[in-house]
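Asks: next come a sequence and a model predicted from it.
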Amino acid sequence: MHKKIGFLSFGHWRDVAGSQTRSASDALLQTIELAVAAEELGIDSANVRVHHFERQLAAPFPLLAAIGARTSRIEMGTGVVDMRYENPLYMAEEAAATDLISGGRLQLGVSRGSPETALRGAESFGYVPADGETVADHARQKIEIFLAAIDGKPVARTDPARTGGVSGGLAIQPQAPGLRQRIWWGAGTRVTAEWAGRIGMNLQSSTLLTEDTGVPFDQLQAEQIALYRQAFKDAGHAWEPRVSVSRSVLPITEEIDRIYFGREGDQDQVGLLEGVRSRFGRTYSGDPDRIADELAADEAVLAADTVLLTVPNQLGVQYNTRLLETIAKHVAPAIGWSPAVTPR
């Protein structure tokens, strides 16, 4: 299987010593510049996290559209949009417009959201689950409306008073051909991965699973992927889905790398997250050749077709470009990746 690789930026900014992203403007503009540099290295995708009420990237569509306008080949996506905060029809319009600007390169990741600082933050945006409905139910209901909208299905009716008595269905505009098959669900468990397979979305699996069976992280994630693919197949969808996993990969080739990352953990972590026993994936840090061997033995990396590499965005574009170049040259070939284009 030919692998794709991409970077995943959390888009942090802080006005503190050592930070190259002192403001929101820095974080946004540097993300665009890093996407341009990544495309020149032959890397396949530029992806951003989405968090509300934090000094992180929150409004992805203007940013992704800007990346699309500045590049010509690289995919751009999210990991992930929290559907609890979204109006699914307005989001469908934004997603379609962004996809058209980029020439059909949007790979949009969505989910029910992750733990956050805000107390019932989505309610501040005006979105309150109905009585007896969980926030997860509410998010999944929204994604079904969103998928119908980008699929061109009628989501509103004409006003007979303005159409000579004729009543009919209206789809959102614009429509972006092919976008429906480029939507990804960020699944934290095996159950939600199977749901994503049944409904017909691609699968994003990150460095966190909100369940733990006692097996190593990569094996649990590989099991999740297998269950997803079986559910997708059983549902009879007539296209080939994609699967991505995220990894923290920090090769150390210079003393500055050792200062920043020489003590990063190299084992899974298990802990309670919102009262649920969860498993966190390890960080791959150290000699590039050793990392390459370890990733080549990672069962979930082998099972996926796309690997998203988290980047320390506060260290700036130059540092992260060198990081991605090192991974591209010395690590990624071991998992079956080769540049999409000849690097400049």
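Replies: Looks like it arrived, so ask away. Residues are numbered from 1 along each chain as shown.
Asks: from here on, contacts and neighbour counts on C-alpha atoms
Replies: OK.
Asks: quick one: contacts for residue 186?
Replies: Residue 186 sits next to 79-80, 109-111, 203-206 when contact means Cα atoms under 8 Å, 6 or more residues apart in numbering.
Asks: how close does it get to residue 244?
Replies: Separation of residue 186 from residue 244 (Cα to Cα, to the nearest Å): 9 Å.
Asks: name the residues contacting each of the two.
Replies: What both residue 186 and residue 244 touch, as defined by Cα under 8 Å, 6+ apart, is the set 203-205.
Asks: those residues in strands, which ones?
Replies: Those of the shared contacts of residue 186 and residue 244 mapping onto strands are 203-205, per DSSP state E.
Asks: which single one of these is nearest to residue 162?
Replies: residue 203 (42.9 Å; Cα to Cα).
Asks: for residue 202, see how far away the residue nearest to that closest one when sequence neighbours are not counted is.
Replies: In this structure, residue 203 finds its nearest non-sequential neighbour in residue 243, 4.8 Å apart by Cα to Cα, 6 or more residues apart in numbering. For residue 243, the distance to residue 202 (Cα to Cα) stands at 6 Å.
Asks: second structure follows, compare the two:
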Amino acid sequence: MQRFGTLSFGHYGPLGGGRELTAGDSLHQAIDLAQGMDELGVNGAYFRVHHFARQQAAPMPLLAAIAARTKNIEVGTGVIDMRYENPLYFAEEAAAVDLISDGRLALGVSRGSPESVVRGYEKFGYTGSEDPRGADIAREHFAEFLRAIEGVGIGEPDNNSPFSTGASGLQRIEPHSPGLRDRIWWGAGNSESAEWAGRMGVNLMSSTLLTEHKGLPFDELQAQQIDAFRAAWKDAGHPGTPRTSVSRSIFPITTAEENMYFGGRQDGDQVGVIDGMRSTFGKTYAAAPDVLVEQLLDDAAIRTADTLMLTIPSQLGVEFNLRMVESFAKYVAPALGWEPSNS
């Protein structure tokens, strides 16, 4: 494990006892937490994107704000649902954030997980899907997005316009950020989509849920997915080494408060049905740091991926989450091979 960061779902709403976490609170706390992690040398702050829910739905302003307030930490998503995106406008936003961050954007995209409304992407104006889950729309939008950030000419110049520059040939989307294409990730839920990502030449993001079940432990199934991705990358002839990330719910227990929240939460893998597919859900790790080290060293996917994303209980506030991340950075991550980015 070369890198680790946090994956926040950004939940907000009632906290009990008459307390309320507003959308504004959630955004400001995300910025404050990322600043604290940047000082600790943590490698990344990533955000889950959900529409029609009390979570982060428009991550680009948040990522830009974090980028402007930090120096080293990678900012990104895990993942943006491409069914909902205008690929060309999204390319403009992504390039702008990448330029603000001086090349620290790690943009995870995918078809997305099930939303809380029926075919919500159609309410955003994206209709005509022949797939019941809109996967065809997601991949079409993704292909156009990649072309745009690669700098491919898209718009024909109008030399009769008073704003004409006299340019010839198709014009690319602006701004353009060289190198952004190398920091795009596809969130794969199964081996087929992982292999597709490898052929496309983008990095791989794998979550705590896989939409397949082969009778294997979750970590071994996920490690197989990563192997399939790397083989597809190599077979496609792409240069260099792609990055791979996995997400885990990991809670180092070092205080009575942490034990109150997470003691006894450790469970095994689960199998269920999501989005109409038999799926495998990864287990939660919650234990003292020395126990976690032994368990995580035995996790096949963590051993093979270069980046680990910790899903965090963001609604518990900055201080609690920063303390938990610091415990992981001090007592667990070094044993997995990690070194802080500011060391």
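Replies: On my side now, so go ahead. Not measured: the values here are computed from a predicted model.
Asks: what's the TM-score once they're superposed?
Replies: With the length set by TM-score structural alignment, normalised by the length of the second structure, the two chains reach a TM-score of 0.96; 341 aligned residues with a Cα RMSD of 1.7 Å.
Asks: in terms of neighbours, single out the busier of residue 243 and residue 202 of the first structure.
Replies: Legend: neighbour count by other Cα atoms under 10 Å for residue 243 of the first structure and residue 202, higher for residue 202 (26 against 21).
Asks: now do the contacts for that one.
Replies: Contacts of residue 202 of the first structure (Cα under 8 Å, 6+ apart): 181-185, 196, 241-243.
Asks: and if we set it to 10 Å?
Replies: 107-109, 180-186, 193, 196, 228-229, 232, 240-244 (Cα atoms under 10 Å, 6 or more residues apart in numbering).
Asks: same check on residue 282 of the second structure?
Replies: Contacts of residue 282 of the second structure (Cα under 10 Å, 6+ apart): 207-210, 217-219, 222, 247-249, 267-271.
Asks: go on, residue 61 of the first structure?
Replies: By Cα under 10 Å, 6+ apart, the neighbours of residue 61 of the first structure are 67, 77-78, 91, 94-99, 106, 108.
Asks: mind checking the SS state of it?
Replies: helix (DSSP: H, G, I helix; E, B strand; the rest coil).
Asks: distance-wise, check it relative to residue 141 of the first structure.
Replies: From residue 61 of the first structure to residue 141 of the first structure the distance is 21 Å (Cα to Cα).
Asks: quick one on the thing from earlier: out of the contacts of residue 282 of the second structure, which is most surrounded?
Replies: residue 222 (29 neighbours).
Asks: between the contacts of residue 282 of the second structure, which is nearest residue 115 of the second structure?
Replies: So of the contacts of residue 282 of the second structure, ranked by how close each gets to residue 115 of the second structure (Cα to Cα), first place is residue 209, at 15.1 Å.
Asks: and the helices in the stretch 1-150 of the first structure?
Replies: 24-40, 60-70, 88-102, 121-124, 135-150 (DSSP state H, counting those that start in this stretch).
Asks: mind giving me CSV with those helices and columns for distance to residue 293 of the first structure?
Replies: Formatted as CSV, these follow (distance: least, Cα to Cα, whole Å):
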stretch, distance to residue 293 of the first structure
helix 24-40, 23
helix 60-70, 33
helix 88-102, 35
helix 121-124, 42
helix 135-150, 38
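Asks: state the distance from the residue nearest the centre of the second structure to residue 112 of the second structure.
Replies: Residue closest to the average C-alpha location in the second structure (Cα atoms, centre = their mean): residue 78, at 1.7 Å. Using Cα to Cα, one gets 9 Å for the distance from residue 78 of the second structure to residue 112 of the second structure.
Asks: count of neighbours near residue 283 of the first structure?
Replies: 18.
Asks: isn't it up against residue 248?
Replies: Yes - at 5.0 Å, residue 283 of the first structure counts as touching residue 248 under the criterion of Cα atoms under 10 Å.
Asks: give the residues shared as contacts by these two.
Replies: By Cα under 10 Å, 6+ apart, the residues touching both residue 283 of the first structure and residue 248 are 207, 264.
Asks: ok, now which ones touch residue 104 of the first structure?
Replies: Taking Cα under 10 Å, 6+ apart as the test, what residue 104 of the first structure contacts is 68, 73, 75-76, 96-98, 176-179, 182.
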